[in-house]
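In: This is the structure alone, sequence omitted:
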């Protein structure tokens, strides 16, 4: 990624985070690279996405910004837009071809973790894997169940391919993790869906150290 001169980058960063699409466009015309990044490895696109600046995102994508670049923490612009619940920004990135499936944490994990129901259809429509595994082996269903997002859990349970018996790295299924966090109503939803599908209870995995 290009690193702009400090003064110029400060102007571009401010334009990106404050939603000054016209000003940023002028700065790019003046020579600043659309993939310029700050000292933490956050590109202008990532900074705009984190603040939900959809108009800036569209400008950057038209100027050739790398839509799938991930910062040193592993976050892409789409992941941060989803994390912040910036629906319009996330949709602009999806329209720009942002990837929804990749190694590590993915956008659907963040949507489930935060209960971003409004973005679920958009992510799935773009091909997001409903059973994608996070680094801790959690699936989106597990994350939604753990954090008490009943609406997201119901929507994930309504998808025939959602795996109800997957286990995370601690050996917990989605309903077990929900119960561990006192989300007993969500655990009951998952157990009822497992029964409806005629599935057995998940096998326990016990690690002895």
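Out: Looks like it arrived, so ask away. For clarity, every value in this text was computed on a predicted model and none was experimentally measured.

In: Every contact and neighbour count from this point should use C-alpha atoms.
Out: Noted.

In: Can you tell me the centre-most residue of this protein?
Out: Closest residue to the average C-alpha location of the chain: residue 107 at 2.2 Å, with Cα atoms, centre = their mean.

In: excluding its backbone neighbours, what's nearest it?
Out: residue 79 (4.6 Å; Cα to Cα, 6 or more residues apart in numbering).

In: Quick check: the residue nearest to the centre of the chain touching residue 82?
Out: Yes. Counting by Cα atoms under 8 Å, residue 107 does reach residue 82; the two are 6.4 Å apart.

In: if we can go back for a sec, return the residues in contact with the residue nearest to the centre of the chain.
Out: Residue 107 makes contact with 78, 79, 82, 83, 100, 101, 123, according to Cα atoms under 8 Å, 6 or more residues apart in numbering.

In: Neighbour count, secondary structure and distance to residue 33 for the residues you listed - can I get that in a markdown table?
Out: Below are those laid out as a markdown table (neighbours: other Cα atoms under 10 Å; DSSP: H, G, I helix; E, B strand; the rest coil; distance: Cα to Cα, whole Å):
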| residue | neighbour count | secondary structure | distance to residue 33 |
| --- | --- | --- | --- |
| 78 | 31 | helix | 20 |
| 79 | 28 | helix | 22 |
| 82 | 32 | helix | 25 |
| 83 | 24 | helix | 26 |
| 100 | 20 | coil | 25 |
| 101 | 17 | coil | 27 |
| 123 | 22 | helix | 29 |
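
In: Between which two of those is the distance greatest?
Out: Farthest pair in the contacts of residue 107 (Cα to Cα) is 83 and 101. Separation: 15.5 Å.

In: One more to weigh against that first structure:
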């Protein structure tokens, strides 16, 4: 039996072949991908109006929306949203447009995607996990206001607080504590956020979490 990854790659290749076989030329396909990457909104809108599928994907399974979001092209993302692409689509590594925008700290892109209804809470890595891991405080605040679930766990059974604590992002840790994060949860290595922070030399964060736990 073929693996899910092989099947997905086959479907992507088939979709691309269908696109190129249709009325839109191969050059237009490449132009669409490049315009999403470079933030050439005018060209991309022209291509979309001529029939390019807004869910067109590259060889890595990145849709036009994912590419534009990853690169921080907020205007292009907003233009794409008007063509109703799949907001929940994930590339071959499992990343959505909102996840990559959160990871990179593209605040304006995050705003556009949240306003469009991009999914926040789902199994596996989430936008909040990515933002916390990278210390993107402004993005974390946006995600929390939009309803991001503090209790969702990454594949390594870590929550957002643990990830921020591990990587030394004290402002994010403080915000997550204020938002009500669980302070004594353990990940798959048996470490709490406080223990993980201390093991990484982030003693200021470990002390902050310990103080918050005593105050509860």
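Out: Alright, I've got the coordinates. Note that the structure is predicted; figures quoted are calculated from it, not measured.

In: what TM-score do we get after superposing?
Out: Scored against TM-score structural alignment, normalised by the length of the first structure, the superposed chains reach a TM-score of 0.91; 196 aligned residues with a Cα RMSD of 1.1 Å.

In: Tell me the one of the contacts of residue 107 of the first structure nearest residue 136 of the first structure?
Out: For these, the nearest to residue 136 of the first structure is residue 101 (16.1 Å; Cα to Cα).

In: Can you find the partner of that closest one in the second structure?
Out: Counting by TM-score structural alignment, residue 101 of the first structure lines up with residue 121 in the second structure.

In: Now do the same contact list for that match.
Out: Here residue 121 of the second structure is in contact with 148, 149, 152 (Cα under 8 Å, 6+ apart).

In: Residue 36 of the first structure matches what in the second structure?
Out: By TM-score structural alignment, residue 36 of the first structure lines up with residue 56.

In: is it true that its match touches residue 64?
Out: Yes. Contact between residue 56 of the second structure and residue 64 holds when scored by Cα under 8 Å: they sit 6.2 Å apart.

In: Looking at the two, which one has more neighbours?
Out: residue 64 (27 against 19; other Cα atoms under 10 Å).

In: Go ahead and confirm the more buried one touches residue 31.
Out: No. Counting by Cα under 8 Å, residue 31 is not a contact partner of residue 64 of the second structure; they are 10.9 Å apart.

In: and residue 157 of the second structure, that one's in a helix?
Out: No. Counting by DSSP: H, G, I helix; E, B strand; the rest coil, residue 157 of the second structure is located in no helix; its state is coil.

In: and residue 47 of the first structure, what pairs with it in the second structure?
Out: Residue 47 of the first structure maps onto residue 67 in the second structure, by TM-score structural alignment.

In: For the counterpart of residue 39 of the second structure in the first structure, which non-adjacent residue is spatially closest?
Out: Counting by TM-score structural alignment, residue 39 of the second structure corresponds to residue 19 in the first structure. Leaving aside its sequence neighbours, residue 19 of the first structure sits nearest to residue 53 (Cα to Cα, 6+ apart; 5.3 Å).

In: For the one you found, which residues are in contact?
Out: 16, 17, 18, 19, 89.

In: farthest pair in the residues you listed?
Out: The widest separation within the contacts of residue 53 of the first structure (Cα to Cα) is 13.4 Å, between 18 and 89.

In: Those two: who's more crowded?
Out: For residue 18 of the first structure and residue 89, the more surrounded residue by other Cα under 10 Å is residue 89, and the numbers stand at 27 against 15.

In: helix/strand/coil for the alignment partner in the second structure of that one?
Out: Mapped onto the second structure by TM-score structural alignment, residue 89 of the first structure lines up with residue 109. Recorded secondary structure, residue 109 of the second structure: helix (three-state DSSP).

In: can you tell me which residues contact the nearest residue to residue 109 of the second structure once chain neighbours are set aside?
Out: Among residues not flanking residue 109 of the second structure along the chain, residue 74 sits closest, at 4.7 Å (Cα to Cα, 6+ apart). Residue 74 of the second structure sits next to 68, 108, 109, 112 when contact means Cα under 8 Å, 6+ apart.
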